[in-house]
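> can you look at this prediction? I've put the sequence above it.
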Amino acid sequence: MLSLYKLEIFGTVVQVGSFSGAAQRLYMTQPAVSQHIQDLEARLGTPLFLRGRRGVTLTPAGKTLYEYTQRILQLVAEAESAVTNVQHLDSGQVTIGATPGVSVYLLPEWIGSFRTLYPQLNVSIQTATTTEIADAVLEHQLDVGFVEGELDTIASKRLGSAILRPVDLFVVVSGSHPWHERERVSVADLDEQPFITRQPGSRTRAWIDDLFSQKGVRPRIVGEFDNQEAIKRAVISNIGVSILPDYAIARETSAGVLYCLPIEDVTLERQMKLIWDTKSPFTAVARAFLSHLVMHFPGIEKVLST
């Protein structure tokens, strides 16, 4: 791996045009500067400078390395600035939008661990649909959004998005339902089955309706709710069955009050995504929050480096 310290010396030699000038600027001896450059050349297996009486000029390989060196040193400076800004913030807030499931079942844990590190910073949450969150991010009402629905064409062109994790969905039934001892079900099994679902207009409802339409299945809708917690309670009461994401049913399945069944003839999976406005840089607090989430979602690191 290339040494950042040696790259800094290399960049200084390029800027001043000579080894002696770089040595003076860096308060080093000229032989020490020369040795660091030789180490880089040995590491890369190619000369970086053409030495002459009037100084040095870059070789083609040297020009390429200098382009990357500038970018690397700029990123280092930005990282130092971002960390310093957050540590010295006496107060600040990040405003986050999230679809209902993420808002209820995942965000509280993320926020709790974040505020343990940064108790002086606040996190504001707005729960809404994917479309509403996308619009609010573009209107700068939200710093970032966490969604599971698909973005429409216009929003997807203006927003940055990164997949954080797949979300597996299961058919869920109560312990008193005849299916609770089964290992799996088919889509056809849901035909005419009492079914509890999200309200019309939600992306989740549209997604499930489309799935049933493609398979020619028509469950009997016996309940429509605007949140997953209400759906779970209805299923536990054996009013009907439903389809819910893995993160929403972990506690109930462990307790044995709900049973989750994969559908054998179709893959039930959605994508949890982070969305942001590509034309607006992250605030210091938003960047700190996203950096904290890298432990859960390593892909965020790439988002922060762009």
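Yes, it's here.
> for the rest of this, base every contact and every neighbour count on C-alpha atoms.
Noted.
> report all helices and strands that the helix ranked longest in the chain contacts.
Taking DSSP state H as the criterion, the chain has its longest helix at helix 60-87. Where contact means 3 or more Cα pairs under 8 Å, 6 or more residues apart in numbering; DSSP states H and E, helix 60-87 is packed against helix 4-16, helix 284-293.
> from what I can see Val144 touches Ile275, true?
Yes. Counting by Cα atoms under 8 Å, Val144 does reach Ile275; the two are 5.8 Å apart.
> so for those two, which residues contact both of them?
Val137 (Cα atoms under 8 Å, 6 or more residues apart in numbering).
> all helices in this protein, in order from the N-terminus.
4-16, 19-26, 30-44, 60-87, 100-105, 107-117, 130-138, 153-158, 203-215, 228-236, 246-255, 284-293, 300-305.
> flag every buried residue along the second one.
Neighbour-count burial for helix 19-26 flags 19-23 (criterion: 16 or more other Cα atoms under 10 Å).
> repeat for the longest one
Within helix 60-87, the residues that count as buried by 16+ other Cα under 10 Å are 62, 65-66, 69, 82, 86.
> and if you look at stretch 280-287?
282-287.
> can you check stretch 191-209 too?
Buried residues in stretch 191-209 (16+ other Cα under 10 Å): 191, 193-198, 203-204, 209.
> put this next to the first one:
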Amino acid sequence: MVSKLDLYKVFTQVGKSKSFSAAAKDLYMTQPAVSQSIMQLERELDTRLFTRTTKGVTLTNEGQLLFEYANSAINLIDVGEEKILEFKNLTAGELKIGVGDTISKYFLLPYLEAFHNHFPNIKFNIINGTTSELCAILKSGEVDIAFCNFPVDEPRLIQIPCIAIHDIFVCGDKFQHLLTAPVTFEELTNEPLILLEQKSISRKYVDNFLSANGFTISPEIELGSHDLLLEFAKINLGVACVTKEFAKEYLENGSLFEVPLANEIPPRSIGMCYLNSVSLSPATTKFIESINVQ
């Protein structure tokens, strides 16, 4: 069965060609099939659209009016199909990513750089936030994918761990008395501690682990930035709980020292999340495929 859209495609091509035979050639149809399509459309509209002559066909006044609208509509559909093809071929599009500053700096940047080098016409829209904030905007559809601290209690999200990370305590040179032997949590709580704010997933993970071991931490300083934890510990304002993988430069150059713990905090992970009920765009799918999952 010929659809209404197909009839209008035939109609616009005949209007451009002013010939049934020329339109049939352009549409890879037979001339009788083109004639039948035009007759069917005229019957449905109860209007004569073409005047037949020995030299071809011309649009009637009604046909000319319809042609202007139909041709514009067909052109818009063609443009839309071209845009879809661009998205599929990753020659156009936008990738909306939610990520926190720390994960962006220490994990995501190399992947963004590599993806941009391969697909320079894909635009990045980066939204910063805490893990809780990112999960909220992910569920609202504001971003396509989010990179978060795990674990995340969100059943609507597909969660893919990317790398394992380790929570450790670090100190500056004025706290080197903590480096001679493994430190118990009881000993650690007697030191001035610097931690992330309580609302952060990283802080909650450490708090929950210590609570399970019978300890509660009361830090002297709470901060909203991982980089500030490192800097505050560096100038000996206290002992900071940081992510080992993100403190590598400070540990290697001797600005900070890892405090040996008698009972190490179990590793956790950071990873990517996306809605399990929504189809991913080609750009998002390709970006996910580019991430090395350990």
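That came through fine. Please read all numbers here as calculations on a predicted model, not as lab measurements.
> TM value for the aligned chains?
Superposed pair, TM-score by TM-score structural alignment, normalised by the length of structure 2: 0.65. Supporting alignment: 210 aligned residues with a Cα RMSD of 2.3 Å.
> Leu169 of structure 1: which of the helices of structure 1 is closest?
Among those, helix 246-255 comes nearest to Leu169 of structure 1, with 5.8 Å by Cα to Cα.
> that closest one vs structure 2, average offset?
Compared with structure 2 after fitting, helix 246-255 of structure 1 has a mean deviation of 1.2 Å; criterion: mean Cα distance after the TM-score superposition for structure 1.
> so that helix corresponds to what in structure 2?
Aligned by TM-score structural alignment, helix 246-255 of structure 1 falls on residues 244-253 of structure 2.
> if you count neighbours, what's buried in that stretch?
For stretch 244-253 of structure 2, by 16+ other Cα under 10 Å, it's 244-247, 250-251.
> out of the residues you listed, who's nearest Ser211 of structure 2?
For the buried residues of stretch 244-253 of structure 2, the nearest to Ser211 of structure 2 is Lys244 (21.2 Å; Cα to Cα).
> for the closest residue to the closest one other than its chain neighbours, give me its contacts.
Residue nearest to Lys244 of structure 2 in three dimensions, not counting chain neighbours: His166, with 5.5 Å by Cα to Cα, 6 or more residues apart in numbering. His166 of structure 2 sits next to 243-245, 265-268 when contact means Cα under 8 Å, 6+ apart.
> now swap in Asp246 of structure 1 and tell me
By Cα under 8 Å, 6+ apart, the neighbours of Asp246 of structure 1 are 167-170.
> could those residues go into a markdown table alongside distance to Ser124 of structure 1?
Compiled in a markdown table, the contacts of Asp246 of structure 1 are given as follows (distance: Cα to Cα, whole Å):
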| residue | distance to Ser124 of structure 1 |
| --- | --- |
| Val167 | 24 |
| Asp168 | 27 |
| Leu169 | 28 |
| Phe170 | 31 |
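> list buried members of the residues you listed by neighbour count.
Buried members of the contacts of Asp246 of structure 1, scored by 16+ other Cα under 10 Å, are 169-170.
> give me the number of residues near Asn236 of structure 2?
If you count neighbours by other Cα atoms under 10 Å, Asn236 of structure 2 ends up with 16.
> next one: Val171 of structure 1
Neighbour tally, Val171 of structure 1, other Cα under 10 Å: 20.
> contact partners for it?
Contact analysis of Val171 of structure 1 by Cα under 8 Å, 6+ apart lists 185, 241-244, 260-263.
> trace it over to structure 2, please.
Match for Val171 of structure 1 (TM-score structural alignment): Phe169.
> deepest-packed of the helices and strands packed on helix 60-87 of structure 1, please.
helix 284-293 (a mean of 20; mean count of other Cα atoms under 10 Å).
> tabulate the buried residues of helix 19-26 of structure 1 (TSV), appending distance to Ile300 of structure 1.
Formatted as TSV, those follow (distance: Cα to Cα, whole Å):
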residue	distance to Ile300 of structure 1
Phe19	40
Ser20	43
Gly21	41
Ala22	37
Ala23	39
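> show me which of those is closest to Asp90 of structure 1.
Ala22 (39.6 Å).
> was I right to think the closest one contacts Gly11?
No. Ala22 of structure 1 is not in contact with Gly11 according to Cα under 8 Å; the separation is 9.1 Å.
> and the nearest residue to Leu179 of structure 2 once chain neighbours are set aside, what is it in contact with?
Using Cα to Cα, 6+ apart and skipping residues adjacent in sequence, the residue nearest Leu179 of structure 2 is Val259, 5.7 Å away. For Val259 of structure 2, the contact set (Cα under 8 Å, 6+ apart) comprises 168-171, 178-179, 182-183.
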